[in-house]
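Trainee: Let's see this in three dimensions:
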Amino acid sequence: NEQTTSEEEQTNNEQTEEPAETEENKETNETDEGENSESTETEEAGTEEKYEAVDLGGRTIRIANHWDLTPQGGTELADALVERMKEVEEKYNITFEFIVIPWEEKVNQVTSSIIAGEPLADIVGLDSAQAASLIQEDYLIPLDDIVDLNDIYLPKKLQEMGTFHDKVYMFNNQLNQSGGMYYNKTMFEQAGLPDPYEQQQNGEWTWEAMLEAAKTLTTGDQYGMSADPNILAEYLISSNGGQILDTSTFEVMIDSPEAIEAYEFMASLYHEHRVIKPNEGNNWEDPRKYFSEGLVGMTQGWIWEAEGRAETSFEWGYVFWPKGPKGTDHQIPLSNSEGLTIPVGVEQPEIVYQIWEDMQLWDRSEEGVLEWFEQVMPSMEAIDTAAQMLDNISVNYWQAYNLQDAFHEMNENIATGAESPTQAVSSVKGEAQARVDEFIGKE
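Mentor: Now for the predicted structure:
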């Protein structure tokens, strides 16, 4: 997968995943073609038994995204998806049309088409920040208004991930998020350090354990860690039981005790202990490059990156991000994700959603994701961690409230030492809160 390097597109790439079959996805790392990895509460029967046929008279159902969502086939599961699409076309007397539109033009195209009274597609793929901006204008249809959420296949966890303002707007057939720590297993063994996976399983994988390992591994030109300051700050806050924005009260929380402790620990990693290798101008690419080249012992990362590390000269492992002093459990912070939406103005939106559900192979819910884990992960321990992550996702779409780039300068200043954590937080808190207030229309 190609990765973008701009801050805006980086933000939208950070937390989504891409199974191996969907090589077309060049902008994000999440696919809507895989199989939902969370089991549904329905019987393992095909959706054809649940939904009755509706003759739509040859209607074209248009599905738009910034990469081609057309089922491609090529594996047993992918071939089954292609066959299922054909069955659904015949069942409803429809034809699917898959449209590709540039990521950066999605919001404008959806908006202008709705205003013109002709939505550009029946279903549109959006990320959570894009969806939130359209929801504020009442341009997307909540599923709550067209279906009984207790009588659909979409699992509760995926409903939660698509919820804004207590209504479900985004839907997806796949739970496949991740976000943890890659570590150089060879480097750890040579240094005589405990294995992070074993520490994770024993409840001992903490900030302190990570710091001790990083200090031991930092020697000569070798560093214990590499990091993007923006991602590092978010993961430290989340792992310490904090949050950047309370999405129930819309209060920016970067000055909470949990967050301040996280920022202070972050500053100590850079300046007191000097265990993080300095980036050379690209906060997105450099940390990944350093790890793949064997220059650092640990780095933050997502499962999709494993495909690019198959040929490394060392053994590596994958674990959760370590817990902070105030953290209670390992978790995956999810501040941005992708899903499908139905624009206002679409004809028979309840039937459109029914057709989408009918296309999915819900009875093979975990198969696709677990197969992918087995393909890209190097060990049973890493596969186990990836599977555990699916049950430990913490959804907080703070980025959607016009905060995508609100903290970049602050995090960079903490990393470089230009400001202390307290100074950096106080300098940006007011502006960040003003952004949120403006977004939600607070007087």
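
Trainee: can we go C-alpha only for contacts and neighbour counts from here?
Mentor: OK.

Trainee: Who are the contact partners of G327?
Mentor: 238-241 (Cα atoms under 8 Å, 6 or more residues apart in numbering).

Trainee: Tabulate those residues (a markdown table), appending distance to Y51 and secondary structure.
Mentor: Converted to a markdown table, the contacts of G327 look like this (distance: Cα to Cα, whole Å; DSSP: H, G, I helix; E, B strand; the rest coil):
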| residue | distance to Y51 | secondary structure |
| --- | --- | --- |
| S238 | 41 | helix |
| S239 | 42 | helix |
| N240 | 45 | coil |
| G241 | 43 | coil |
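
Trainee: Kindly indicate the member of those residues with the most neighbours.
Mentor: Highest neighbour count within the contacts of G327, by other Cα atoms under 10 Å: S239, with 29 neighbours.

Trainee: just the contacts of G327 now: which is nearest A214?
Mentor: S239 (17.7 Å; Cα to Cα).

Trainee: Was I right to think that closest one contacts F320?
Mentor: No - contact status for S239 versus F320: not in contact, 9.7 Å apart, counting by Cα atoms under 8 Å.

Trainee: one more to line up against the first:
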Amino acid sequence: MTKMKTLSILSLVIVLLFVLSACSGGNTPPPAKPSDSSNQEAEGNKNQEEEKEPVVEEEKYDLGGREIRFSAWWDGTPNPDTPEGEKALALQAEVEKKYNVKIKYVAQDMWETAEKFSSTVMAGEPFADVVLVPHVFVLSLLKGGYYTALDDFMNVKEESKLSDLIIESGSYGTGKTYGFLNSVALYDNTGLFYNKRIFQDAGLPTPTELQEQGKWDWDTFVDVAKKLTVSKSGNGKIDQWGLTGSQMTLGSYLIYSNGGVIYDEGTEKIALDSPNAMEGLEMMNKLYNDYKIVKRDEGNSWEDPVRYFREGKVAMYPAGLWEVGRFQKEMVDEYAFVPFPKGPKADGFIMGQPQMHINVIPRGVKDPKVVYKIWEDLQDFEHIDENNRTTAESWFTDEASVENALNTLKIIKFARYGGLNIDDAMWDLVRDISDSKLTPASGVAKLMPVMQASVDKVLKGTE
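Mentor: Here you go, the predicted model:
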């Protein structure tokens, strides 16, 4: 019995082992293990869930129906009868709803802006929340303490959509950003226009071709201007000139293109005695008095040069892009645009930016951060480049000119002196040099102290 019991137990064990073996494997494949890709996907989803930041709701504002006023020297109210105006009004409606405000545009006389600005700030009731200040008043109002710095309520670089160029331009060397724009206005930029027909008739390479060859500098500029200053009638009297422009334009562009400035924003000093600036004035003297290749105005430095260019009497005309409208419709010959030629002390093309109208928030404006955000939300930052290209293409028929116009934004050197009361002395200097009344050195020695005295008075608030 004991033996039989033992065999029965042994048989039972063997059967159980067989069953377990069959259930646990045998010829049946084991359950599939997760593949590497499945593991990675699962791990990735896990990591995404771990790394997924919590949704941050957009900050909400409610200014209780307050009127937000934007001032310029024109009525900025969008025109509903144009596609652009219709789009702007739709955006304005969104912004008004978002902040619970009513937006109004205030037209303020340009030349009365400074008085209106300062008097209303002093009274504790700024006449507008954002004011476009004409370049001639920017520095005096800044030094008077009438602006609110954006840095006082935000990290400008991280919290605004302003480009580094605009942040720099709006600081005026102070280290804080007071002024702001969605972009440097393309029409304020400068360079040199030329008449395509005159170059073609003379069989000379155009400034565009010289630029492409890496030869567009003062030397080639003078060379072609000499060759294009001729008597086409054959009577010995010059009737076609290589160059025209006001003395102020030529003098300043030569200074800037050589890496110099008239006024140094960093040091707050007149810098006409620098080697770069002096070389520019010396070249101006040669253009007028040695080479004699500049067609002088006949008493109107504003209207005469552009008229000469429009009439096809001169080959080259340095000017601002905004001047295209002054000859675009009336000029028979085709024109093109290049940067002003590079000076010997410059590493590349330089466009001096002597003026810039800029937006500011007056001191005393309530909720300045929200006001700035309202302004920012009304801007079309996304399409700035596209809009600039569309504008440039409306000005020029050749791609090279379009690209040169757009490239002015990349070669800017701020050289602003508007509102420092030095214009009259600067005009006296360039006129006396062009008329051979003074040499560049003697002229600078005579007039630079006068100019610096004006600067000091403005910056100290005593004028």
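
Trainee: how big's the offset between the lengthiest helix in structure 1 and structure 2?
Mentor: Counting by DSSP state H, the longest helix found in structure 1 is helix 421-440. Relative to the matching residues in structure 2, helix 421-440 of structure 1 has an average distance of 1.7 Å after the fit, by mean Cα distance after the TM-score superposition for structure 1.

Trainee: what sits against the aligned residue in structure 1 for L139 of structure 2?
Mentor: Aligned by TM-score structural alignment, L139 of structure 2 pairs with A132 of structure 1. By Cα under 8 Å, 6+ apart, the residues touching A132 of structure 1 are 164, 400-401.

Trainee: any idea how far A132 of structure 1 is from V296 of structure 1?
Mentor: 38 Å (Cα to Cα, to the nearest Å).

Trainee: How far away from the center of its chain is the top helix by length along structure 2?
Mentor: Counting by DSSP H, the longest helix found in structure 2 is helix 2-24. Taking Cα atoms, centre = their mean, to the nearest Å, one finds helix 2-24 of structure 2 lying 92 Å from the centre of the chain it belongs to.

Trainee: quick one: secondary structure of the residue most central in space within structure 2?
Mentor: Nearest to the mean C-alpha position of structure 2, by Cα atoms, centre = their mean, lies V184 at 2.5 Å. Secondary structure assignment for V184 of structure 2 (DSSP: H, G, I helix; E, B strand; the rest coil): coil.

Trainee: about what we covered before: can you put the contacts of A132 of structure 1 in TSV and add neighbour count and secondary structure?
Mentor: Conversion of those to TSV gives the following (neighbours: other Cα atoms under 10 Å; DSSP: H, G, I helix; E, B strand; the rest coil):
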residue	neighbour count	secondary structure
F164	19	strand
A400	20	helix
Y401	22	helix
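
Trainee: Columns distance to A121 of structure 1 on top of those, output as CSV?
Mentor: Formatted as CSV, those follow (distance: Cα to Cα, whole Å):
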residue, distance to A121 of structure 1
F164, 21
A400, 23
Y401, 25
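
Trainee: Need the overlap of contacts for S239 and F320 of structure 1.
Mentor: Common neighbours of S239 of structure 1 and F320 (Cα under 8 Å, 6+ apart) are 330-331.

Trainee: if we can go back for a sec, can you name every helix or strand that the longest helix of structure 1 contacts?
Mentor: Where contact means 3 or more Cα pairs under 8 Å, 6 or more residues apart in numbering; DSSP states H and E, helix 421-440 of structure 1 is packed against strand 251-252, helix 257-267, helix 408-416.

Trainee: Mean neighbour count, those: which tops it?
Mentor: Comparing those by mean neighbour count (mean count of other Cα atoms under 10 Å), helix 257-267 comes out on top with a mean of 22.
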